[in-house]
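Novice: after the sequence you'll find the predicted model.
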Amino acid sequence: MTQRTRFDATDIARIAVFAAIVAVLGLPGGFSVFGAVPITAQTLGVMLAGAILGPWRGAAAMLVFVALVAIGLPLLAGGHGGIGVLVGPTGGYVIGWIFGAFVIGAIVHARGRKLTWLRTIVGIAVGGILVVYAFGLPVQAFVTRLPLGETALQSLVFVPGDLIKTVIAAVITMTLVRAYPRAFRAAAATAPAAPPVAVGASTADDDSR
């Protein structure tokens, strides 16, 4: 496993925490629109996982969550779980959370650069909305046997709520990076390691650094 994807005990704990956060955000339940896909707060957890943990750890947190749902734990909004959920109308969206979190992290933490408002908002919107919809809409259309265009049109009702969650996730992320930068340990972990310093290096060498 490369340095970019090697997880230590702290990473595993943080991955578990964010998987739990997504589960907790499903406790209030959700309400369905057009009788197929419910509106829930769980996508906010997906957005935060990618933005805070970075691409690989964010995707890993969602992979853990989806795996727990697949084995039957009722972690989705409304207490749903089981492999049947993943092949139902909402299944594509849930699977899309894994890839959405990765894309969010990849954009927000692009090349390990300092987080900015613009890149954070764009990353969360692209990964948390566009990528998730790209997985969810075709599966929903297939399961409900509706044309893809009609399914996409119906799903427009979700967009305002998703945009609100995007702003909330960006505010939380940018506030946290200032108040508690250690929470973004994942971004630092992907940076190249500094070369070892030889014992007895000259003072001049030290000054040059």
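Specialist: Alright, I've got the coordinates.
Novice: use CA for all of it now, contacts and neighbours both
Specialist: Fine.
Novice: what's the neighbour count on Ser32?
Specialist: When neighbours are counted by other CA atoms under 10 Å, Ser32 registers 10.
Novice: what helix or strand does it sit in?
Specialist: Using DSSP states H and E, Ser32 sits within strand 31-33.
Novice: tell me what that strand is packed against?
Specialist: With contacts defined as 3 or more CA pairs under 8 Å, 6 or more residues apart in numbering; DSSP states H and E, the packing partners of strand 31-33 are strand 37-39.
Novice: which neighbouring elements make contact with the helix or strand just after the strand it packs on?
Specialist: The C-terminal neighbour of strand 37-39 among helices and strands, as given by DSSP H and E, is helix 42-53. With contacts taken as 3+ CA pairs under 8 Å, 6+ apart, helix 42-53 sits against helix 9-25, helix 55-70, helix 91-108, helix 117-125, helix 159-179, helix 185-189.
Novice: please identify the deepest-packed of those helices.
Specialist: Most buried of the helices and strands packed on helix 42-53 by mean neighbour count (mean count of other CA atoms under 10 Å) is helix 91-108; its value is a mean of 27.
Novice: tilt between that helix and helix 55-70?
Specialist: Interaxial angle, helix 91-108 versus helix 55-70 (axes from the mean of the first three to the mean of the last three CA atoms, to 10 degrees): 160 degrees.
Novice: show me how far helix 91-108 is from its chain's centre.
Specialist: With CA atoms, centre = their mean, to the nearest Å as the basis, helix 91-108 stands 5 Å off its chain's centre.
Novice: again with stretch 155-164
Specialist: A distance of 17 Å separates the centroid of the chain from that of stretch 155-164, by CA atoms, centre = their mean.
Novice: what distance separates the start and the end of it?
Specialist: Criterion CA to CA, to the nearest Å; first-to-last residue distance in stretch 155-164 is 15 Å.
Novice: to Val37, which of the helices and strands packed on helix 42-53 lies closest?
Specialist: Val37 sits nearest to helix 91-108 of all these, at 9.1 Å, using CA to CA.
Novice: report how many residues lie close to Asp205.
Specialist: Asp205 has 9 neighbouring residues, counting by other CA under 10 Å.
Novice: what kind of secondary structure is it in?
Specialist: helix (DSSP: H, G, I helix; E, B strand; the rest coil).
Novice: could you measure from it over to Val17?
Specialist: Using CA to CA, Asp205 is found at 43 Å from Val17.
Novice: middle-most residue in this structure, spatially?
Specialist: Residue closest to the mean C-alpha point of the chain, counted by CA atoms, centre = their mean, is Ala101 at 2.7 Å.
Novice: please compare the first structure with the one that follows:
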Amino acid sequence: MSTRDLVLTALFAAIIVALGLLPPITLGFIQVPITAQSLGVMMAGVVLGARRGAIAVLIVLALVAAGQPVLSGGRGGLAIFASPSAGFLVGWIFAAFVTGYLSERLVNHQQSGLVQGVSFFLAAVIGCIAVLYAFGITYLATAGGMGFQKAFIGSMAFIPGDVIKAFVAALLGRAVMVGYPLLPARA
């Protein structure tokens, strides 16, 4: 990994942590709060690509495991990985990887700006909504003792916000591609 890669990876880990400063929104019917940190995961995948995006998330989760209060609401420590949110946290790694992988494959400089934006959006939706929810809902249903149907229905409250986050991540990906053309050579 080059120095540039290390700096960019650390930068996006810091962005994910900074988004944790925004207070979580707790819904009464599901044990997992709505946070802004999933936007950071989407942005890491879209901008950094699969490998570096996943590493940025791993850095954040290592800080969480070390007890640092870097999650939304000042949460941290190993106990988080036994909470109902754990599936979503572990899913962040795979979500960033899939988002980055799809961004690397779907987006190139020869496309129009609209096609690039739509491709980044699709990558974020597939990676950070479909993949992330697969991990989060499965863990919530089993470890949270909710049952799959209740966990699935409860998690649907996150969809509108996550679609907006995917749109923001797509705009950022497009802006970075135009403003910093060397960065999209992500692979």
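Specialist: Sure thing, it's come through. In this text, all values refer to a predicted model and were calculated from it rather than measured experimentally.
Novice: how alike are these chains, TM-score-wise?
Specialist: Once superposed, the chains reach a TM-score of 0.92 (TM-score structural alignment, normalised by the length of the second structure), with 181 aligned residues with a CA RMSD of 1.5 Å.
Novice: these two touch, right, the residue nearest to the centre of the first structure and Pro55?
Specialist: Yes. Between Ala101 of the first structure and Pro55 there is a contact at 6.4 Å, judged by CA atoms under 8 Å.
Novice: ok, for the aligned partner of Gly76 of the second structure in the first structure, nearest residue in space, not its chain neighbours?
Specialist: By TM-score structural alignment, Gly76 of the second structure lines up with Gly81 in the first structure. Leaving aside its chain neighbours, Gly81 of the first structure sits nearest to Pro74 (4.2 Å; criterion: CA to CA, 6 or more residues apart in numbering).
Novice: just to revisit the earlier point, can you count the residues close to the match of Gly76 of the second structure?
Specialist: Number of residues near Gly81 of the first structure (other CA under 10 Å) recorded here: 19.
Novice: any idea how far it is from Leu68 of the first structure?
Specialist: 8 Å.
Novice: next one: Val24 of the first structure
Specialist: Distance check for Val24 of the first structure against Leu68 of the first structure: by CA to CA, it reads 14 Å.
Novice: what touches both of those two?
Specialist: Leu75 (CA atoms under 8 Å, 6 or more residues apart in numbering).
Novice: and Arg145 of the first structure, which of the helices and strands packed on helix 42-53 of the first structure is closest to it?
Specialist: The closest of those to Arg145 of the first structure is helix 91-108. By CA to CA, the value is 14.4 Å.
Novice: mean deviation, the closest one versus the second structure?
Specialist: Superposing on the second structure and averaging over aligned pairs (mean CA distance after the TM-score superposition for the first structure), helix 91-108 of the first structure comes out at 0.5 Å.
Novice: read off where that helix ends up in the second structure.
Specialist: The aligned range for helix 91-108 of the first structure is 86-103, by TM-score structural alignment.
Novice: against the first structure, where does stretch 45-56 of the second structure fall?
Specialist: Matched against the first structure by TM-score structural alignment, stretch 45-56 of the second structure falls on residues 50-61.
Novice: hmm, who's touching the matching stretch?
Specialist: 5, 11, 14-16, 18-19, 46, 49, 97-106, 108-109, 120, 123-124, 173, 183-187.
Novice: verify the contact between Met146 of the second structure and Ile137 for me.
Specialist: No. Counting by CA under 8 Å, Met146 of the second structure does not reach Ile137; the two are 9.7 Å apart.
Novice: in terms of neighbours, single out the busier of these two.
Specialist: Ile137 (26 against 18).
Novice: look up how far Ala185 of the second structure lies from that one.
Specialist: Ile137 of the second structure is 33 Å from Ala185 of the second structure, by CA to CA.
Novice: for Val98 of the second structure, same thing?
Specialist: 16 Å.
Novice: same question, Pro23 of the second structure
Specialist: Look at Pro23 of the second structure and Ala185 of the second structure: by CA to CA, they are 34 Å apart.
Novice: ditto for Val7 of the second structure
Specialist: Distance, Val7 of the second structure to Ala185 of the second structure, by CA to CA: 16 Å.
Novice: which residues touch Val57 of the second structure?
Specialist: 13, 16, 41, 92-93, 96.
Novice: please point out which of those the first structure shares.
Specialist: Conservation of the contacts of Val57 of the second structure in the first structure, assessed by both residues aligned by TM-score structural alignment, their matches' CA atoms under 8 Å: retained contacts are 13, 41, 92-93, 96.
Novice: and those as JSON lines, adding distance to Asp162 of the second structure?
Specialist: As requested, those are exported to JSON lines (distance: CA to CA, whole Å):
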{"residue": "Ala13", "distance to Asp162 of the second structure": "19"}
{"residue": "Val41", "distance to Asp162 of the second structure": "11"}
{"residue": "Trp92", "distance to Asp162 of the second structure": "13"}
{"residue": "Ile93", "distance to Asp162 of the second structure": "17"}
{"residue": "Ala96", "distance to Asp162 of the second structure": "14"}
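Novice: closest to Ile30 of the second structure out of those?
Specialist: Trp92 (18.9 Å).
Novice: just confirm that closest one contacts Met43, I think it does.
Specialist: No. Using CA under 8 Å, Trp92 of the second structure makes no contact with Met43, being 11.7 Å away.
Novice: list the buried residues of stretch 76-85 of the second structure.
Specialist: Along stretch 76-85 of the second structure, these residues count as buried under the neighbour rule (16 or more other CA atoms under 10 Å): 76-77, 80-81, 83-85.
Novice: who touches that stretch?
Specialist: Residues outside stretch 76-85 of the second structure that contact it (CA under 8 Å, 6+ apart) are 31-32, 63-70, 86, 89, 136, 139-140, 143-144.
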